[in-house]
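Asks: I'll drop the sequence and a predicted model, then ask my questions.
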Amino acid sequence: MHFEILVEGQTENTALSSGILEQILGKYREPHTWKIHPHQGIGKLPDDLFAAPNPKDRTLLHNLPDRLRGYSKRLALGDHSVSAVLVLVDLDNRPDCIAFKQTLVDILKVCEPPPNALFRIAIEELEAWFLGDVAAIRAAYPDAKLDILENYQQDSICGTWEWLAEAVHPGGLQALQNKGKRSPTVLAQKRQWAARITPHMDINQNVSPSFNAFKTGLEKLLHE
């Protein structure tokens, strides 16, 4: 099977590429393949789902209807090289995960025929997946603050990346948010967390509900 994977940015790209996909799908080309398409943030859906996207807007949701229609057109022409499309986004501060997912699923109504698509949402943010595997965090960051990690309520709306920063970043969140020249940007730090933590993750021990929904959804596709 070949999977086309649409994500918000480089953090998700790094996390999926650093071991998560291989743990679920096996080594690349043995036998499955995938291509990850990172965007420049999540953005928002266009008012007109049939409209051509603004080429200057590289956010995921803005381009999602057009991308899904593109896969649909390939199917209509008899091109079955793409087995499934996986869309991964953060819930962020949206109040209703179920309603948000339904909004995404409804985009398939503008596709004829609709591609085989799986929509998954990290709650509240992708860092919840890292916090779902404390052993992986401690392997990547031996000096991580265990009390903070243990007090995290899994997949809660609490400022997830900030919580992880307090646990693993030297000086905590305040030091990370420092705008001095030597302070890394938040996005760069998020990519570093993904690169360091995900190689240690055990997909069968993760306690994040949204991670497990991602994992089981992908595994189900393999057996359809």
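Replies: Now that the structure is in, tell me what you want to look at.
Asks: Only C-alpha atoms from now on, for both contacts and neighbour counts.
Replies: Noted.
Asks: mind listing the helices for this structure?
Replies: 10-15, 21-25, 60-76, 97-105, 127-131, 134-140, 146-151, 160-168, 172-177, 186-197, 209-222 (DSSP state H).
Asks: Take this one as well and set it beside the first:
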Amino acid sequence: MKLVFLLEEESMKHFLDGILPKILPPDVGFITVPHEGKSDLQKSVPIKLRAWKEPGVKFVIVQDQDTGDCRELKRKLVELCGDTTQEVLIRIACHELEAWYFGDLEAVSKAYGKNITVLAKKKQYRVPDDIISPKRELKKYLPEHQQISGAKRIAQYIDINRNTSESFQALVSGVRKLIS
């Protein structure tokens, strides 16, 4: 079996490349396909689903919510999948990938050698998926953070079970269910 991840951006690719080996058994292969933003991903989805003919492949589409309505965004992605015979899992990162980092501040602290775990006690960071602009918030505490290199750094320390982001856990459980 192989999973094909269709992603909104490059940083999500590097993050998933780092965490998927922690989720998937060794006999399940995967590839991560980044796009140049939301509109590029959405334009690509129906094309890739129709054109991909490899047997035993299942698809996972991951897109940031940003400021949009989560349910509406998911409905639109389902619509883009059309009447495909491919098995597709759609997951939305609420609000951005960086919210998943706030779900495991211990991993972020290890990645940067700077203890920011105390942020988890602050009201505005207790529920990672409720942080409106997690990318901006992360930059406040880690000005050296860069999207791609940061995704690689943080992914190696992420604890799948410790992460408190509900949208991250929805991805993990969805992927596990997809391969079972």
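Replies: That came through fine. Computed from a prediction, not measured in an experiment: that's the story for all the values here.
Asks: Can you calculate the TM-score here?
Replies: For this chain pair, the superposition-based TM-score is 0.90 by TM-score structural alignment, normalised by the length of the second structure; 177 aligned residues with a CA RMSD of 1.7 Å.
Asks: quick revisit: okay, the helices of the first structure in TSV with mean neighbour count next?
Replies: Shown next, in TSV, are these (neighbours: other CA atoms under 10 Å):
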stretch	mean neighbour count
helix 10-15	22
helix 21-25	17
helix 60-76	20
helix 97-105	13
helix 127-131	26
helix 134-140	19
helix 146-151	13
helix 160-168	21
helix 172-177	16
helix 186-197	18
helix 209-222	16
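Asks: and those as a markdown table, adding distance to Gly41 of the first structure?
Replies: What follows is the helices of the first structure, written out as a markdown table (distance: least, CA to CA, whole Å):
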| stretch | distance to Gly41 of the first structure |
| --- | --- |
| helix 10-15 | 9 |
| helix 21-25 | 21 |
| helix 60-76 | 6 |
| helix 97-105 | 16 |
| helix 127-131 | 15 |
| helix 134-140 | 25 |
| helix 146-151 | 27 |
| helix 160-168 | 15 |
| helix 172-177 | 19 |
| helix 186-197 | 11 |
| helix 209-222 | 19 |
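Asks: Tell me which of those sits nearest to Gln40 of the first structure.
Replies: Checking these against Gln40 of the first structure by CA to CA gives helix 60-76 as the closest, at 7.0 Å.
Asks: From the chain's centroid, how far away is that closest one?
Replies: Distance of helix 60-76 of the first structure from the chain centroid (CA atoms, centre = their mean, to the nearest Å) equals 19 Å.
Asks: now the angle from that helix to helix 97-105?
Replies: Counting by axes from the mean of the first three to the mean of the last three CA atoms, to 10 degrees, helix 60-76 of the first structure points 50 degrees away from the direction of helix 97-105.
Asks: From the structure, what's the count of residues near whatever residue of the first structure lines up with Pro143 of the second structure?
Replies: Matched across to the first structure, Pro143 of the second structure falls on His169, judged by TM-score structural alignment. As a burial measure, His169 of the first structure scores 19 neighbours (other CA atoms under 10 Å).
Asks: Which one of the helices of the first structure lies nearest to Ile121 of the first structure?
Replies: Across those, Ile121 of the first structure has its closest neighbour in helix 209-222 (6.6 Å, CA to CA).
Asks: the longest strand in the second structure is where?
Replies: strand 57-64 (DSSP state E).
Asks: what sits up against it?
Replies: For strand 57-64 of the second structure, the external contacting residues (CA atoms under 8 Å, 6 or more residues apart in numbering) are 1-8, 38, 86-97, 175, 178.
Asks: Just the buried ones from the residues you listed, in ChimeraX syntax?
Replies: Command for ChimeraX that selects the buried part of the contacts of strand 57-64 of the second structure, burial taken from 16 or more other CA atoms under 10 Å:
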select :2,3,4,5,6,7,8,38,86,88,89,90,91,92,93,94,95,96,97,175
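Asks: from the contacts of strand 57-64 of the second structure, which ones fall inside strands?
Replies: Of the contacts of strand 57-64 of the second structure, the ones assigned to strands by DSSP E are 2-7, 88-93.
Asks: Asp129 of the second structure matches what in the first structure?
Replies: Aligned partner of Asp129 of the second structure by TM-score structural alignment: Asp155.
Asks: if I read this right, that match contacts Ser208, doesn't it?
Replies: Yes: at 6.2 Å, Asp155 of the first structure and Ser208 qualify as touching, with contact defined as CA atoms under 8 Å.
Asks: any common contacting residues for these two?
Replies: In terms of CA under 8 Å, 6+ apart, Asp155 of the first structure and Ser208 are both contacted by the residues Ala128.
Asks: List the contacts of the closest residue to Leu119 of the second structure other than its chain neighbours.
Replies: If the residues on either side of it in the chain are set aside, Leu119 of the second structure comes closest to Tyr125, at 6.3 Å by CA to CA, 6 or more residues apart in numbering. Residues in contact with Tyr125 of the second structure (CA under 8 Å, 6+ apart) are 102, 119, 131.
Asks: Which of those residues sits closest to Met12 of the second structure?
Replies: Of all the contacts of Tyr125 of the second structure, Phe102 has the smallest distance to Met12 of the second structure: 15.0 Å, by CA to CA.
Asks: The closest one: what's it in contact with?
Replies: Counted by CA under 8 Å, 6+ apart, Phe102 of the second structure has contacts 108, 120, 125, 128, 134, 165.
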